[in-house]
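**Q** just need the structure, nothing else, for what follows:
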Amino acid sequence: MNEIRLFKIGELSELFNVSVDSIRYYEKVGLLHPIRNTNNYRLYTVDDVRVMNTIRELLDLGFNTNDILKFEQDRTLSHMINMLEDEEKAIDTQMALLQKKKNGIHERLVSIHQALSKDTSETITLQHFPQRECMKIVDGDMPDVLINYTLAHFHKDNLEQTSTIGVCDCYVLDMNAINQEGNDYRTKAVFFYAPHLPLQTNDILPEGDYLTLAYRGGFHKSLHLVPKMLQYAKEHHLKVLGDPIEFCHIDRYETSHIDEYLIELEIRVS
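**A** Below is the predicted model:
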């Protein structure tokens, strides 16, 4: 007659490379059922070893202790199939969310790297742009310090999160007025533009020819670069059709170093 094999708690701990406290916890929640010898020491059976194998495997698959306990209390094939199918669905959902996050990160990187590829030598060029959709959040002058508050309020009212990292915050400039700080033009409107990211849009930039110029550094440079662009338009017999726009490809949302800012100025002409 074969002798029934029993295991001390230390043997079980070493066999499964888990702490003694973990084994005691599994006993406490009802997963393990040791017997006591004459000296009141815990002794674990081969079925406890089976349960430990099950615990290890199901924990690795993402199940928690309560899931495992419910299975041990109703250890049937249908229960196991349902457990695995439910976990598979949960993993599919998690993978979809992770893929969405990965896409968002990739799109932001594309936007930033594309901005960094721009010629920032402050050379004026004439470019043709198609109609561009954007999200206007302010139609009028807006102090710079209130932009983030206004954006947060816009999010709240529209129940949709709007990205800022890798997205252009853009300012329609009033050439006839300087802001309170004296370092940039006042604004006539504020909008966000994101060709690589999903964006809730409510306005458009018209198709047409635009004088463009890109620079690195603070917004104060626009004060002398916009007149330079207007003079260029005059010398090349171009009619100015709209106000200058600052496209802030890289600014406070991506860096605190002003010398890393990358601003593009555009003026629509014909």
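
**Q** can we go C-alpha only for contacts and neighbour counts from here?
**A** Fine.

**Q** element containing the residue nearest to G62 when sequence neighbours are not counted, please.
**A** Nearest residue to G62 in three dimensions, chain neighbours excluded: E87, at 7.7 Å (C-alpha to C-alpha, 6 or more residues apart in numbering). Assigned by DSSP states H and E, E87 belongs to helix 77-116.

**Q** how about the helix or strand that that helix is followed by: buried residues?
**A** Counting by DSSP H and E, the next helix or strand C-terminal to helix 77-116 is strand 125-129. Of the residues in strand 125-129, none count as buried by neighbour count, 16 or more other C-alpha atoms under 10 Å.

**Q** now the second one, please; I'll put the structures next to each other:
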Amino acid sequence: MKDYYKIGEISNLYGIGVDSLRYYERIGVLKPRRGENGYRMYNLKDIYKLNIIRDLRQLNFSMEQIKNYLAHQSIDNTLALLQEEIEWIQGQLKKLRSTEQIIQSRLNALLTARNSTTGIFTVKAFPDRMCLRLNTNITRDEEIDFAIKKLHHKHENKIYDIGNQSIGAALSIDDLNKGITGVFRYVFFILKEKTKEYDFILPAGQYLSFLYKGSYNQSADRIKETLSYIEENGYHILDDPFELYQIHNHDTMLKEEFLTEIQVRISE
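**A** As a prediction, the model looks like this:
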């Protein structure tokens, strides 16, 4: 085994770019000597340090941490370094488990939605549902998506994953009484858990539900069908009707796969 290696040999041996090796020298982590021709010459001690640098970099330690460790290497510092890494790994595992739960929740919701029966009216009971909303006037499909993005931007510290949220848009009961069915007055997110950070509530109660599949172009007709069903069956509308987008353009670009649920809180 040679006593000294040139920078190119070290670079090839460890898969470390020569710029990185020069950087390690610049910050004082490595101190190669210069040969007669001016080439950097790395000895076995430098190689030992490179082993440590490589291992600690793989464990996500910063070069500042590594430099400090190499300068004060002891069993106590090694134990402290490993404990710090364990804590970092535990934090990453916690984040991964949380992400896994979010993805699993969305997967289950999509599977349930895809297998839902459409075209029938049902009455569902719901508790209070806390929501975040954005008031706006919407007459076209693309305006709903833009409004939802604005709402998400407004609350991005609370809503991290827009694809995993229950998203809706509501009509005005006053508009419906005037025969206006094509204008949505606000969009909203239904929050997953009870929280104080909401700005309106979908009240607990009985909701008439109607699921339809396909393009949003049929929205006005489906809402009219729902209102006619309410009137024909002796129900009374208590609040603004709304649509929930169970499968939407965050899930598929095929409009025939879109799944929308109309809900209206009612009383007999």
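
**Q** mind checking the TM-score on these two?
**A** In this superposition the chains share a TM-score of 0.74, using TM-score structural alignment, normalised by the length of the second structure; 255 aligned residues with a C-alpha RMSD of 3.5 Å.

**Q** what range in the second structure does the helix holding E87 of the first structure sit on?
**A** Mapped onto the second structure using TM-score structural alignment, helix 77-116 of the first structure spans residues 75-114.

**Q** superposed on the first structure, what's the mean shift for that stretch?
**A** Compared with the first structure after fitting, stretch 75-114 of the second structure deviates on average by 2.5 Å (mean C-alpha distance after the TM-score superposition for the first structure).

**Q** where along the stretch 101-250 of the first structure do the strands fall?
**A** For the stretch 101-250 of the first structure, the strands defined by DSSP state E, counting those that start in this stretch cover 125-129, 132-138, 168-178, 185-193, 203-205, 208-216, 245-250.

**Q** can I get the ones you listed in JSON lines with distance to Q73 of the first structure?
**A** Below are the strands of the stretch 101-250 of the first structure laid out as JSON lines (distance: least, C-alpha to C-alpha, whole Å):
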{"stretch": "strand 125-129", "distance to Q73 of the first structure": "67"}
{"stretch": "strand 132-138", "distance to Q73 of the first structure": "56"}
{"stretch": "strand 168-178", "distance to Q73 of the first structure": "57"}
{"stretch": "strand 185-193", "distance to Q73 of the first structure": "56"}
{"stretch": "strand 203-205", "distance to Q73 of the first structure": "60"}
{"stretch": "strand 208-216", "distance to Q73 of the first structure": "67"}
{"stretch": "strand 245-250", "distance to Q73 of the first structure": "58"}
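
**Q** for D119 of the first structure, give its distance to E266 of the first structure.
**A** Distance, D119 of the first structure to E266 of the first structure, using C-alpha to C-alpha, to the nearest Å: 14 Å.

**Q** of these two, who's got more company?
**A** Per other C-alpha atoms under 10 Å, whichever of D119 of the first structure and E266 has more neighbours is E266, with 25 against 14.

**Q** corresponding residue for the more buried one in the second structure?
**A** With TM-score structural alignment as the criterion, E266 of the first structure matches Q263.

**Q** tell me the secondary structure at that match.
**A** Assigned with DSSP: H, G, I helix; E, B strand; the rest coil, Q263 of the second structure falls in the strand class.

**Q** so what's it closest to, chain neighbours aside?
**A** S209 (4.7 Å).

**Q** so who does that neighbour touch?
**A** For S209 of the second structure, the contacting residues are 121-124, 261-264, by C-alpha atoms under 8 Å, 6 or more residues apart in numbering.

**Q** still touching in the first structure? Go through the residues you listed.
**A** With the contact criterion set to both residues aligned by TM-score structural alignment, their matches' C-alpha atoms under 8 Å, the contacts of S209 of the second structure that also touch in the first structure are 121-123, 261-264.

**Q** report the two of those residues separated the most.
**A** V123 and E261 (12.3 Å; C-alpha to C-alpha).

**Q** P127 of the second structure contacts A204, correct?
**A** Yes. Here P127 of the second structure lies in contact with A204, judged by C-alpha atoms under 8 Å, at a distance of 4.1 Å.

**Q** tell me the residue in the first structure aligned with E225 of the second structure.
**A** Alignment note: E225 of the second structure maps to K228 in the first structure; criterion TM-score structural alignment.

**Q** one more: V183 of the second structure?
**A** By TM-score structural alignment, V183 of the second structure lines up with R186 in the first structure.

**Q** that match: neighbour count?
**A** By other C-alpha under 10 Å, the residues close to R186 of the first structure number 23.

**Q** swap in H250 of the second structure?
**A** H250 of the second structure has 10 neighbours, counted by other C-alpha under 10 Å.

**Q** now do the SS call for it.
**A** coil.

**Q** adding distance to L50 of the second structure, write the kept ones among the contacts of S209 of the second structure out as JSON lines.
**A** JSON lines is the format used below for those (distance: C-alpha to C-alpha, whole Å):
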{"residue": "F121", "distance to L50 of the second structure": "69"}
{"residue": "T122", "distance to L50 of the second structure": "68"}
{"residue": "V123", "distance to L50 of the second structure": "68"}
{"residue": "E261", "distance to L50 of the second structure": "60"}
{"residue": "I262", "distance to L50 of the second structure": "63"}
{"residue": "Q263", "distance to L50 of the second structure": "64"}
{"residue": "V264", "distance to L50 of the second structure": "67"}
